[in-house]
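[1] My questions are about this predicted structure, shown below with the sequence.
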Amino acid sequence: MKIIIFPVIFGGQTPPVLRYLQFLSNLLKDHAYVSMSYMTGILPISKYSSGSELNMFMEFKMTSMAMFGEYFGFTDEEVDVLYDKYLHLCKDPQVSREGLREWYDGYFTASGRRLYNPRSVVMALRFNQLSNYWTSSGPYDEIFYYIRNDIEHIRDDLALMISGEGIDARVEEFAASAMDLRTKNQIYSAMVVYGLLTYTKGKVFIPNRELMFRYEELLRSEKSLGYVYRLANISDQMLKATLSGDTDRMAEILQLAHNTETPILSYNNETELAAVVNLVYLSARDRYRVEREDKAGKGFVDFIFYPENPADTGLILELKAGHSPEEAIRQIREKRYALRFRGKPGEKERYTGQILGVGISYDKDTKEHHCKIEQL
């Protein structure tokens, strides 16, 4: 077997992309020494004319090619195998199987199968620590241009995605082959291709905790994001007020959020209220695992904050648009949401700190917020 290395010298007036495509064509097309060529990457090969000299390639895409979807990341079964090896080889394992799912799962194939970020899984098991192993790259900075300039109100969508909501989108296969993105669908298509969002059932989402941290860093560091930046940076005060039972300060912060007069803060429904609540509690994610619409007791609670330290205070948030905070607290008690902290019968209790029920309401007539806190 011979491996031939071709020196590449780009010069002249031809644009670099076209010179590269011409190089590939001269290297690979209609040559007896080429029986098969395999190329991998996140972007499709550009077709610079209807008679492209690279039209012999077959492209396989995670979002549209169901047959090969499992090869774009680790499946649950593959992570199970790696985790078993990790438990066998590691003397003091610090990574849980559930942690791998929470941090690195959440991508979807065309058939709807879930996939893990393979590099991050490997890094977490190698270094025995769940952490953010996402590498910064040029595309991340370029995509931020469109978020910063609020193309088609993309900041409002981002605020909703931070709260766990999906946004309707249509993934366009070739939108990410160039950074001249003109529509929201093209922007989201590029973010899916780069792994910054996941796509399933016609909606885009933030896939997992690892990527959520990236967006949180973005929200708290970029003043150009306007009201989203301001809300994220008062989140420390909101958490402190909640833990100390200062409901007046909580209502004041929520009122400040409403007074920013942005479209997402119309509070026509609890989804919009949830997006704002998520932003004003953003810093809580440093100490808590925050779950949205989690199954608990006899129903689904709006937010549960699971403390990283089992001895810390756990929080259960129930939101009511058009109703009182007392009704929210009553629902928390009647549906026994606090059982989510107790574990299954016979198991050792995982969380030992106090649990607070937090009711947050918005009155559509008076445009005021009200909060109530009770120990459960």
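    Okay, I see it.
[2] switch to C-alpha atoms for all contacts and neighbour counts from now on
    Will do.
[3] residues contacting the residue nearest the centre of the chain?
    Closest residue to the average C-alpha location of the chain: residue 206 at 2.3 Å, with Cα atoms, centre = their mean. Counting by Cα atoms under 8 Å, 6 or more residues apart in numbering, residue 206 touches 161, 162, 164, 196, 197, 198, 212.
[4] Quick check: strands, which of these are part of them?
    residue 198 (DSSP state E).
[5] Buried ones among the contacts of residue 206?
    The neighbour count (16 or more other Cα atoms under 10 Å) marks 161, 162, 164, 196, 197, 198, 212 as buried among these.
[6] And the furthest pair within those residues?
    164 and 196 (14.5 Å; Cα to Cα).
[7] what's the closest non-adjacent residue to residue 154?
    In space, and not counting its chain neighbours, residue 154 is closest to residue 147: 6.1 Å by Cα to Cα, 6 or more residues apart in numbering.
[8] So what's the residue count around the one you found?
    19 (other Cα atoms under 10 Å).
[9] same check, this time on residue 232
    23.
[10] The one 3 residues further on now?
    A count of neighbours around residue 235, defined by other Cα under 10 Å, yields 21.
[11] Could you do residue 324 as well?
    Neighbour tally, residue 324, other Cα under 10 Å: 19.
[12] shouldn't it be in contact with residue 369?
    No: if you go by Cα atoms under 8 Å, residue 324 and residue 369 don't touch, sitting 9.3 Å apart.
[13] Next one for the comparison:
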Amino acid sequence: MELMKPIPIGVENFKEIITSEYYYTDKTLLIRDLLDSGAKVSLFTRPRRFGKTLNMSMLRYFFEKTDEDNSHLFNGLKIADAGEKYMAHMGQYPVISISLKSMAKETFQKNMELFKTLIADEFERHRDVLESDKVTARRKRHFENICNEEASDTICESSLKILTDCLYAVHQKKVILLIDEYDVPLQNAWMNGFYDKMVKFIRSLFDVALKTNDSLEFGVLTGCLRISKESIFTGMNNLKVYSISDVAFSEYFGFTDEEVQQMMRTYHLEQHHATAKQWYDGYHFGKTEMYCPWDVTNFCNDLLYNSDAQAKAYWLNTSGNDIIRQFISSATATMKDDIEQLMEGKAVKKVINQELTYRDLKNSSENLWSMLYMTGYLTHSAVLKDDELELIIPNLEIRKIFRTQIYAWFSAYVSQNKVNLTDFCMTFRNGDAENAQELFNQYLNGVISIRDTNVEIDKKENFYHGILLGLFSHMDDWIVKSNVESGDGYSDILIRIPADEIGIVIEVKYGENEKMEQGCKEALKQIENKNYVQYLLDKGMTTILKYGVACYKKKSRIRKA
């Protein structure tokens, strides 16, 4: 039996991937292009789960001068064949590597305490500095205070500069500074109400470490968003930003189609390529179409253990999807209409602002669209003029995340008016189809519709099915079941009201081309032919009410047998 390399799920340490012989998609030519760029400070902005942290780890192991020879890690990789011009840089520099990913605490002070721990860990990694007579006593004192987590906030602001100076003094070689997920503290601070304090700290930290720092060879930062220069990167004229709109470096974060096909060939999963493409492809970085690597690796790994595994939204199990719900909950009528266009598989034209300040995020709908674009929930299908893009939902996974968050928003939306909600539910209990239809139409007019023109009729019915379930679930003394086996099939919705011994059967149809009356008749006929009432009778319900519900866009028709 052929022995295949394990697939790395959540492994972000380059050395571990190579030495443990995990499958690795070679992105080492990032090193070549980074050296060729000559940029003093490079910022790469990409959505989460696109391999930023692994690439930063790879840069560290390539450039860092250590007692251990790490050259074997790059044997057989593309950078090893790129030429001596590039390989001459291997293992030649002191490297500072820090991630701000975990700075997501609920208060500024807790985040500062966490930063002191993070920076202390990195200082400890370079503790041999204290043994050198090339470092001044004052710098050593600061070094010890930082290692012991006793430094003031002011010293913390200078901590990266202090460490670059110490390393340069000891090694007589300028320092490479790697900062991963630089914008996580800012997004978290914005959400928790201490944005101004965090901006001041991060600005000061970067200002002394990255601007006019004579000890710096070059710096590399990663994040999801490009925060405006006025906010963080004030006066930093040496900063080069590579965003998802730029052609340069576009192939190094995420998987290309060729890389996905190669991975699937390796594991004999070629027959699943079309599914992976539908679910996880569609991101446009510059002119390159990319897959989300987190999804592809998880999907392939699931298939290795279960050949019948279905594609799913792996992003749903990661943090950060609150941005969709916040966007939907604050959407104007125009924005809701745009979301409906997107859910239909259509494009919307928007001006994208690639330099954001979180402070202004909710003051401008363009900023909200820009946030969705840069965090990977939307991608561009065409570049127009004057920063205007045609935006689309990239793939089935993101469409599912939108759908899930729309349902969550709708649940909160209807919960705000319990009186109307109870009135609606009671129309079904009382056999009042006319008022049930009127109230349901009111709800449909308020909700964001999911009318994906690219899916089958039953998938369209599922949206309205889900809305009805959400409405009925608020009746505490009703027992609401979905897709229950009853009679000769599975009914859409079965409701038991034990106190009144009333049972309700609801079958939902999609009224294509507004043929809703016909849809209601078909639904009622299906209830009768398949004997859906049997389950309710078996549970002791003595009165049975049967409803056919047909929907099209924001209209419904409800008929009672």
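    All right, it came through fine. The structure displayed is predicted, hence computed values, not measured ones.
[14] what's the TM-score here?
    Between these two chains, after superposing, the TM-score reads 0.57 (TM-score structural alignment, normalised by the length of the first structure); 282 aligned residues with a Cα RMSD of 5.0 Å.
[15] Tell me the helices and strands packed up against the helix or strand hosting residue 505 of the second structure.
    Counting by DSSP states H and E, the element that carries residue 505 of the second structure is strand 502-510. The contact analysis (3 or more Cα pairs under 8 Å, 6 or more residues apart in numbering; DSSP states H and E) places strand 502-510 of the second structure against helix 418-429, helix 457-472, strand 489-497, helix 516-529, strand 543-552.
[16] ends of stretch 165-177 of the second structure, how far apart?
    12 Å (Cα to Cα, to the nearest Å).
[17] Stretch 437-454 of the second structure too?
    Start-to-end, stretch 437-454 of the second structure (Cα to Cα) is 27 Å.
[18] All the helices of the first structure, residue numbers only.
    Under the criterion DSSP state H, helices of the first structure are mapped to 16-28, 76-89, 97-104, 118-127, 138-148, 154-162, 184-193, 209-221, 227-232, 235-244, 247-258, 270-280, 325-334.
[19] Of these, which is nearest residue 173 of the first structure?
    Closest among the helices of the first structure, using Cα to Cα: helix 184-193, at 7.3 Å.
[20] now the closest one: how far from the chain's centre is it?
    14 Å (Cα atoms, centre = their mean, to the nearest Å).
[21] Which part of the second structure matches it?
    In the comparison with the second structure, helix 184-193 of the first structure aligns to the range 365-374 (TM-score structural alignment).
[22] Who are the contact partners of residue 225 of the first structure?
    Here residue 225 of the first structure is in contact with 147, 148, 155, 219 (criterion: Cα under 8 Å, 6+ apart).
[23] which ones are touching the nearest residue to residue 120 of the second structure once chain neighbours are set aside?
    Counting by Cα to Cα, 6+ apart, residue 120 of the second structure lies nearest to residue 147, which is 4.4 Å off, once chain neighbours are set aside. Neighbouring residues of residue 147 of the second structure by Cα under 8 Å, 6+ apart: 119, 120, 121, 123, 124.
[24] Check the secondary structure at the last one for me.
    What it means is residue 124 of the second structure. Three-state call for residue 124 of the second structure (DSSP: H, G, I helix; E, B strand; the rest coil): helix.
[25] what's the nearest residue to it if we skip its chain neighbours?
    For residue 124 of the second structure, the closest residue by Cα to Cα, 6+ apart turns out to be residue 147, at 6.3 Å.
[26] how much space between that neighbour and residue 87 of the second structure?
    When residue 147 of the second structure is compared with residue 87 of the second structure (using Cα to Cα), they lie 33 Å apart.
[27] cool, residue 338 of the second structure as well?
    For residue 338 of the second structure relative to residue 87 of the second structure (Cα to Cα), the value is 50 Å.
[28] now swap in residue 425 of the second structure and tell me
    Distance, residue 425 of the second structure to residue 87 of the second structure, by Cα to Cα: 71 Å.
[29] related to what we said a few turns ago, map the residue nearest to the centre of the first structure across to the second structure for me.
    Matched to the second structure by TM-score structural alignment, residue 206 of the first structure sits across from residue 393.
[30] I'm done for today, thanks for sticking with me.
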